[in-house]
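A.B. asks: need coordinates for the below:
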Amino acid sequence: CLLVATDPDPWHPLSDGQRTPGTGSLTAAVETASGRKALVVGKPNTYMFDCIVERFGVDPSRTLMVGDRLETDILFGKNCGLSTILTLTGVSRLEEAQAYMASDSAAAKDLVPNYYVDSIADLIPGLDE
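C.D. replies: Next up is the predicted model:
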C-alpha cells in the first residue's frame, strides 16, 4: 500500500489570524499510525512541475513561483529551477528568509526567495509590462 500526500504544510492561516491543521499534520498522524512514510507529490516535490513541463513545454527559466511559505512554495521553486517571490501577506516572514540567508547551511539557502513583495497586489502593475 502506498501512502500519498499532497503537501507537508503543518498548518494554514485563517483570515482571522488563527490556524487550521494542514495536510502535513494530518499526514503525520497517518504516518505514525500506519508506520509508513508518505510520498509527497505536491510542493516542494518537483513531480507536479515535471508533469506540467512535459505536457505544456513550460520553460523554467521563464517561470516565476510566487508563494507565501518558504518551506514549500519557495523550496518548490528552487527545486524546479524557477525564480521565486515570497509574498509577505501569508505564512512566512521576511525575518525568516533573512535568517536562512545568513545561515551557513546549503539547505537553508534553498529557502531564500529571489525577491519578496509585501502583497501579491504589488505584482499587478508589472503584469502590464
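A.B. asks: when you work out contacts or count neighbours from here on, use the C-alpha atoms and nothing else.
C.D. replies: OK.
A.B. asks: mind checking how far residue 66 is from residue 51?
C.D. replies: Between residue 66 and residue 51 the distance is 19 Å, computed by Cα to Cα, to the nearest Å.
A.B. asks: another sequence for comparison is provided below:
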Amino acid sequence: MRRAFVLSVLALGLAAGPAFAQQDLLLQQRAQTEMRLQEMQQQMDMARQREIATSNELMALDARLRTERGIADVRAQALSPRLPSAPQNQIYPGAPPARLDTSGLASIPDDRLAESNRRVREASARRR
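C.D. replies: The predicted structure is shown next:
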C-alpha cells in the first residue's frame, strides 16, 4: 500500500512537471511582454519630450523673428524720408532757378481781402 501511494505521488509529480514548466514559461513571457511594454512607453515619453522641445524651440524662433521685424519697422519709421531737392536746370546746371511771371495770376487787394475775412468771421460767429 505504501508502495502504491509512493508510486502514485511520483506519477503525479512527473505529470505535474510539464505544467510547472509551462507556468514558468508563461511567467517569463509575461515578464518579457511587460519589459517590452515599459520600453515602448519610455520611447513614447522620449518622443513626446523631443516634440515638446522642438515646439518650444520653434515658438522661440517665431518670437525672435517677430521681435526683429518689429524692431526693423520701428527703425524704418524713425528714419525721415529723403525729400527731393528742387529740380536743377538740366541745360545750365549752375544757373539760378527760373522766375515766374505772376502778373497773369489773380490778385486780391489787401483791403478787399481783409473785408472778406471779417465777413467770414462774423458769419461763423453767428452760427455758434
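A.B. asks: and the TM-score between them?
C.D. replies: TM-score for the superposed pair, counting by TM-score structural alignment, normalised by the length of the second structure: 0.15. Supporting figures: 31 aligned residues with a Cα RMSD of 4.7 Å.
A.B. asks: thinking again about what came up before, when residue 66 and residue 51 of the first structure are compared, which one has more neighbours?
C.D. replies: residue 66 (21 against 12; other Cα atoms under 10 Å).
A.B. asks: so which elements touch the longest helix anywhere in the first structure?
C.D. replies: Counting by DSSP state H, the longest helix found in the first structure is helix 23-34. If you count contacts as 3 or more Cα pairs under 8 Å, 6 or more residues apart in numbering; DSSP states H and E, helix 23-34 of the first structure packs onto strand 4-5, strand 11-13.
A.B. asks: check which residues of that helix are buried.
C.D. replies: By 16 or more other Cα atoms under 10 Å, the buried positions in helix 23-34 of the first structure come out as 23, 24, 25, 27, 28.
A.B. asks: how close does the last one get to residue 98 of the first structure?
C.D. replies: For residue 28 of the first structure, the distance to residue 98 of the first structure under the criterion Cα to Cα works out to 28 Å.
A.B. asks: the second one now?
C.D. replies: When Cα to Cα is applied, the distance between residue 24 of the first structure and residue 98 of the first structure equals 25 Å.
A.B. asks: can you check the first one too?
C.D. replies: Residue 23 of the first structure sits at a distance of 27 Å from residue 98 of the first structure (criterion: Cα to Cα).
A.B. asks: after the helix or strand where residue 59 of the second structure lies, which helix or strand is next?
C.D. replies: Residue 59 of the second structure belongs to helix 2-78 when assigned by DSSP states H and E. For helix 2-78 of the second structure, the following helix or strand on the C-terminal side (DSSP H and E) is helix 110-127.
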